[in-house]
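J.: got a structure for you, letters missing:
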């Protein structure tokens, strides 16, 4: 972690992404897909995972180099989305949930304890983009990030940037920094106390439209996109196709590396970054 991402106790500062998980209809299939794609190994933990999936029973932790990097959880209701969720750290999940509501967001799932691991909740911003909140206990979050095979970035895709910016910057105290990425207005967010800019950013906001993000449709709801670091974005995109997934946005260069937006063989969308 960068200094700006740490709290006084050495954990994750509030608002910093600390965990990701995928809700899938077939966890065993997900293990085969991501195990081959990222080289992950897996261990099941009944009812004691870090994220929302733990509320539904088996929670399968993914490890890279023996360190926790993500989790897969079963969907128990077909109406649930097949999706990757990012969790933002907080020292007080109940207080954060109240701030979310006061700022115009909502709680999809109120904070609930997950044994000694911590406390989890699911929130939605004023446009409906869903993110998790995590108050760490024995599980603080990633054991590895920003290295190949692990989480490296997240951004929310919105249609009303002013409404969304004021929500996240009000709730988490982020410092915002505006960029123009090939004509797309983009804003990075840095933790409180850090000089706002790409060097300290822990996430960002982009605008969503087929003309700007290259993969959504007018019916696609606002959402978060989770990125994983890879050594070769083109080879990863080819592997996704071979494994039964699909490429939603082909590998292409941006100022910060080479990226691709992909969908796994069950429908969960994610992105990769080769830096």
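T.: Structure received. Quantities reported herein were computed from a predicted structural model and do not represent experimental measurements. Residues are numbered from 1 along each chain as shown.
J.: For the rest of this, base every contact and every neighbour count on C-alpha atoms.
T.: Will do.
J.: any idea where the helices of this protein begin and end?
T.: Using DSSP state H, the helices of the chain run over residues 27-38, 93-102, 161-172, 233-242.
J.: Distance to residue 69 added to those, as CSV?
T.: Output for those, formatted as CSV (distance: least, CA to CA, whole Å):
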stretch, distance to residue 69
helix 27-38, 11
helix 93-102, 22
helix 161-172, 24
helix 233-242, 18
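J.: Use this one as the comparison:
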């Protein structure tokens, strides 16, 4: 049985201009250690378990950003669904050594995400614990088209949280956020089974701001993590604030890649 259910987020990586600087930044922030990956990449480990990868940009025009990958057991079929649903392929399926096959696509609003068909590497070896991935959400202006797209391509089951404003990105007024959570097919949809979500880019943001995925990492201390980011030369995009699922902040590393951290509430 595969380690990840069909359509579950299974991997994240970040494209950086300076790989060694990235290792120093995330090593101190999350306590990650690193080992050489395939090509100009470094695998990030937390407690000896794979949690992410850092990659050196091959082209300076590439964006400096975190990317998320969704698991698929048939990448060709997933690509066909993406095209049929109005998405576009950025990178057609390509083999990553003996680890698996990857592809990158854009949804109808332009947000980029990846597909991963595992072979030798399933994906995360640790998640939902300090120093590892816990959540992803897409920010878009094309709500209706994007909702239909992800439900058709990945079979996501929606739960709307327009009133509660469960999560939010930079500058979000959480009391008014239009947010949809995604649960995997075969589960009972709701916050307890959600693996990701969709938020809306409002008119409060510049019109040139593109759609994007925001990657979250669990931390033991949200405020401490935000302070560490500033000390390491990064920026705080949204200062720590409380949400129904803990305390979060939206941050930028010292090269401009945006991510979020979440401190889960004490049981």
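T.: Perfect, I can see it now. Note that this is a predicted model, so its numbers are computed, not measured.
J.: returning to that earlier point: which among the helices of structure 1 is found nearest to residue 151 of structure 1?
T.: Closest approach to residue 151 of structure 1 among the helices of structure 1 (CA to CA): helix 27-38, 10.9 Å.
J.: how big is the offset of the closest one relative to structure 2?
T.: Averaged over the aligned pairs, helix 27-38 of structure 1 sits 0.2 Å from structure 2 after superposition, using mean CA distance after the TM-score superposition for structure 1.
J.: can you list the residues that contact that helix?
T.: For helix 27-38 of structure 1, contacts defined as CA atoms under 8 Å, 6 or more residues apart in numbering pick out 24, 40-42, 72-74, 148-149, 236, 239-240, 243, 264-266.
J.: Dead centre of structure 2: give me the residue that sits there.
T.: By CA atoms, centre = their mean, structure 2 has its centre lying nearest to residue 215, at 3.1 Å.
J.: which residues touch the equivalent of that one over in structure 1?
T.: Aligned by TM-score structural alignment, residue 215 of structure 2 pairs with residue 226 of structure 1. Residues in contact with residue 226 of structure 1 (CA under 8 Å, 6+ apart) are 20, 84-86, 151, 153-155, 270-271.
J.: So what does residue 102 of structure 1 match up with in structure 2?
T.: So residue 102 of structure 1 corresponds to residue 84, using TM-score structural alignment.
J.: The helices of structure 1: which one's closest to residue 248 of structure 1?
T.: Smallest distance to residue 248 of structure 1 across the helices of structure 1 (CA to CA): 9.5 Å, for helix 233-242.
J.: buried residues in the closest one?
T.: 233-234, 236-237, 239-240 (16 or more other CA atoms under 10 Å).
J.: Can you tell me which of those residues is nearest residue 114 of structure 1?
T.: Once CA to CA is applied, the member of the buried residues of helix 233-242 of structure 1 that ends up nearest residue 114 of structure 1 is residue 240, at 32.7 Å.
J.: wouldn't that closest one be in contact with residue 246 here?
T.: Yes - with contacts counted by CA atoms under 8 Å, residue 240 of structure 1 reaches residue 246, the gap being 6.1 Å.
J.: Find residues that contact each of these two.
T.: When contacts are counted by CA under 8 Å, 6+ apart, residue 240 of structure 1 and residue 246 are jointly contacted by 262-264.
J.: neighbour-wise, which of the residues you listed leads?
T.: Among these, residue 262 has the most neighbours (other CA atoms under 10 Å), with 25 neighbours.
J.: from what I can see that one touches residue 251, true?
T.: No - the criterion here is CA under 8 Å, and residue 262 of structure 1 misses it with residue 251 at 9.5 Å.
J.: Name the residues contacting each of those two.
T.: Both residue 262 of structure 1 and residue 251 are contacted by residue 237, under the criterion CA under 8 Å, 6+ apart.
J.: burial of the alignment partner in structure 2 of residue 205 of structure 1, as a residue count?
T.: With TM-score structural alignment as the criterion, residue 205 of structure 1 lines up with residue 198 in structure 2. Residues contacting residue 198 of structure 2 under the criterion other CA under 10 Å number 24.
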